[in-house]
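Undergrad: pasting the structure only:
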């Protein structure tokens, strides 16, 4: 099997690459063995954005095997034993109200083309079954997450279209408010709250994501949004690239009370490797990242933990985790700290697979529900770059629709109890 060959080659080359050899470190030997049995699933990698920045998405001009200007290339992926990756379809906040949808579609396209250009390495994936099948075939399952609700232009139709194109999570905000959700900067005091969390349309969006089977990603949102979504979502939620607030009190990280609610919801927090979120400073070491894993396990258990490295989306990474090839170092460190094989396998991929399967079960249970086609009120999105086609004489209808939504949300717990 290809991974076994890679395993042997990796061990042979470890000393030359600066890693510890298996004869010197039995924990690394065990780490690589576990990674050959359970797929490492990473929640967030910004390689597609680097392809935009560096090559304007001209993938034909890029050799992904040997690309040297990124944290990620195929050789590093193979050394790092990456079983599955959520590739980020990200575009900056300054595209909001302009060409965010177009640019996001182009980022989705470049992920598809990566899989088409390198079919021996990548397998496009949209489900838990696809991930396990790709792992069986010794390929890296390639999923898509859209990073930032501004990419939707406040459209449920755009959300559904992106789902049909293979998007399997949406980060509700990036580092800007949308017309329906507050972003994490609100909690720092650097931006005002516009919605006290989610607007009525934002709550519509959560319901529709549950119906579609799209993972709700709470990285980048306020604590208010975290709690609102955890209270109302029928499916488990994810933090695709966030760490523990108690270890590093940065507002991009997850407070302990929210960690416990994620546990109750059956969700997952995928630990970010960015120095600023690991130590709240410009420098960090591998051991500091492991401290976040330990803390989350202590507060909420090993079954809510995952990997969310944020490679190619950050400017500073810990010593020992400089690129994708170094991720096995984290696994070895967890084993060194006394994590059991079962706990390590949970963090590697079993937790995310459970979350995805349970989200798919919620989707299947809602097959009889119709798509929500009530648009956001025009007054909430009115701007010089947006036309108003379809909104004529619809104000009264929108007011009634919003009232109906609020009534439905209020009655939802009773409806759920009746169904049970």
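TA: Happy to help now that I have it. Source: prediction; values computed, not measured. Residues are numbered from 1 along each chain as shown.
Undergrad: C-alpha from now on. contacts and neighbour counts both.
TA: Fine.
Undergrad: center of this structure, which residue is that?
TA: Nearest to the mean C-alpha position of the chain, by C-alpha atoms, centre = their mean, lies residue 240 at 3.1 Å.
Undergrad: what segments of the stretch 251-400 of the chain are strands?
TA: 268-271, 305-307 (DSSP state E, counting those that start in this stretch).
Undergrad: as a markdown table, those with distance to residue 325 and mean neighbour count would be great.
TA: Formatted as a markdown table, the strands of the stretch 251-400 of the chain follow (distance: least, C-alpha to C-alpha, whole Å; neighbours: other C-alpha atoms under 10 Å):
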| stretch | distance to residue 325 | mean neighbour count |
| --- | --- | --- |
| strand 268-271 | 17 | 30 |
| strand 305-307 | 14 | 30 |
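Undergrad: structure two is appended below for comparative analysis:
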């Protein structure tokens, strides 16, 4: 028993060493929205409030965070909301110039990494936030947006979402319109990465035909492991590999384990009165579920999948297209449930430990943690 304990301790220490020597990039974290909804600041100690805060990014080994800029399709003036979220990060960066930099060029990224500062950029989650205006897309890029998810669960006038494409009442043509293709082309010209998480299959294939640059799925998993429309089918995974892109694993339990769905429905039904009351108060629905899950943590934790279930998605994608095309897109602070071991941004080293247990080299682990995204970033700029 003593020797087993020492072996486990040695493995954990080795994982920490590789983890903190690598550049860790997370392509999707919703803490800007979470901070606004909860009326807290990113640079405060948000332990027990959020999955993330500025200090814990550092402690968890996060070197480069793409902060999601999001609102649902029902919110009025989504462009204004996007600007408010960006303003909140700019304010936090101004208060902490020794800890964080909103980097807009490869040179600025390298400088911040060398100085041990958090590289911060934006990913706009939903093309509805440009309000059908290419000038607003240009402004987003100027402010530090380096990818845009073409749709959220709602479609735009120019791209169909995964939700609408499977709806029998969705009347118009699926996929990208001519204007949608123009948006993809403009993103290629700007150096803004095209993100296909949330898009419908028709939109996905139109993107593959239109883009001249590698794409990402900023927070998606494998459909064959968990068959939900937010995950990618094998043909899509193969196409992203051929494109040179990267699929970033989403930690949300419902996209990790298909059995979670029914358990979560029962959990929400039990607390329906509180959920309805918070929605009526004006809180966005997805954050209501997070608040309820935090309030009833013991119940919520009991239905979560294990980290090994997430690693099945990793293994499947690697089997199809190789280790050069997988990364991390946690969706922390935008989800109410993640695998049991991945409670907050402090737990990223456990993912690294799972890679070591699978026999991956230091070089391959560094690719997965951030190197693959950095390659796509450079190819887009």
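TA: Looks like it came in fine. Treat the numbers as computed from the prediction; the structure is a model and nothing was measured.
Undergrad: re the thing from before, switch the strands of the stretch 251-400 of structure 1 over to TSV; also include distance to residue 414 of structure 1.
TA: Shown next, in TSV, are the strands of the stretch 251-400 of structure 1 (distance: least, C-alpha to C-alpha, whole Å):
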stretch	distance to residue 414 of structure 1
strand 268-271	27
strand 305-307	32
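Undergrad: can you tell me which of those is nearest to residue 317 of structure 1?
TA: Proximity to residue 317 of structure 1 (C-alpha to C-alpha) singles out strand 268-271 among the strands of the stretch 251-400 of structure 1, at 12.9 Å.
Undergrad: give me the stretch of structure 2 that the closest one matches.
TA: Aligning strand 268-271 of structure 1 against structure 2 (TM-score structural alignment) gives residues 246-249.
Undergrad: do the same with stretch 217-233 of structure 1
TA: Counting by TM-score structural alignment, stretch 217-233 of structure 1 lines up with residues 195-211 of structure 2.
Undergrad: same check, this time on stretch 335-353 of structure 1
TA: Going by TM-score structural alignment: stretch 335-353 of structure 1 matches residues 356-374.
Undergrad: what is the end-to-end distance of the matching stretch?
TA: This stretch, stretch 356-374 of structure 2, spans 21 Å end to end (C-alpha to C-alpha, to the nearest Å).
Undergrad: contacts for it next, please.
TA: The contact list for stretch 356-374 of structure 2 (C-alpha atoms under 8 Å, 6 or more residues apart in numbering) reads 15, 18-19, 22-26, 246, 323-328, 352, 355.
Undergrad: switch to 6 Å and redo it
TA: Outside of stretch 356-374 of structure 2, the residues that reach it under the criterion C-alpha atoms under 6 Å, 6 or more residues apart in numbering are 22, 23, 24, 25, 324, 326, 327.
Undergrad: gap between the aligned partner of the third one in structure 1 and residue 47 of structure 1?
TA: Put plainly, it is residue 24 of structure 2. When structure 1 is aligned by TM-score structural alignment, residue 24 of structure 2 is paired with residue 40. For residue 40 of structure 1, the distance to residue 47 of structure 1 equals 17 Å [C-alpha to C-alpha].
Undergrad: again with residue 140 of structure 1
TA: 14 Å.
Undergrad: check residue 318 of structure 1 too.
TA: 18 Å.
Undergrad: what's the ChimeraX line that selects buried ones from the contacts of stretch 356-374 of structure 2?
TA: Selecting only the buried entries of these in ChimeraX, with 16 or more other C-alpha atoms under 10 Å as the criterion:
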select :22,23,24,25,324,326,327
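Undergrad: between the contacts of stretch 356-374 of structure 2, which is closest to residue 280 of structure 2?
TA: Nearest to residue 280 of structure 2 among the contacts of stretch 356-374 of structure 2, with distances taken as C-alpha to C-alpha, is residue 25, at 36.3 Å.
Undergrad: distance check, residue 252 of structure 2 against residue 28 of structure 2.
TA: The value you get for residue 252 of structure 2 to residue 28 of structure 2, if C-alpha to C-alpha is used, is 12 Å.
Undergrad: neighbour-wise, which of the two wins?
TA: residue 28 (28 against 23; other C-alpha atoms under 10 Å).
Undergrad: give the burial count for the closest residue to the more buried one other than its chain neighbours, as a bare number.
TA: Distances taken as C-alpha to C-alpha, 6 or more residues apart in numbering put residue 329 closest to residue 28 of structure 2, at 4.7 Å, once the chain neighbours are dropped. The tally of other residues near residue 329 of structure 2 (other C-alpha under 10 Å) stands at 23.
Undergrad: now residue 87 of structure 1
TA: If we define neighbours as other C-alpha under 10 Å, then residue 87 of structure 1 has 25 of them.
Undergrad: so what does it match up with in structure 2?
TA: Matched across to structure 2, residue 87 of structure 1 falls on residue 67, judged by TM-score structural alignment.
Undergrad: is its match in a helix, a strand, or coil?
TA: strand (DSSP: H, G, I helix; E, B strand; the rest coil).
Undergrad: what about the helices in the stretch 51-200 of structure 2?
TA: 54-59, 78-95, 106-114, 134-143, 162-165, 178-190 (DSSP state H, counting those that start in this stretch).
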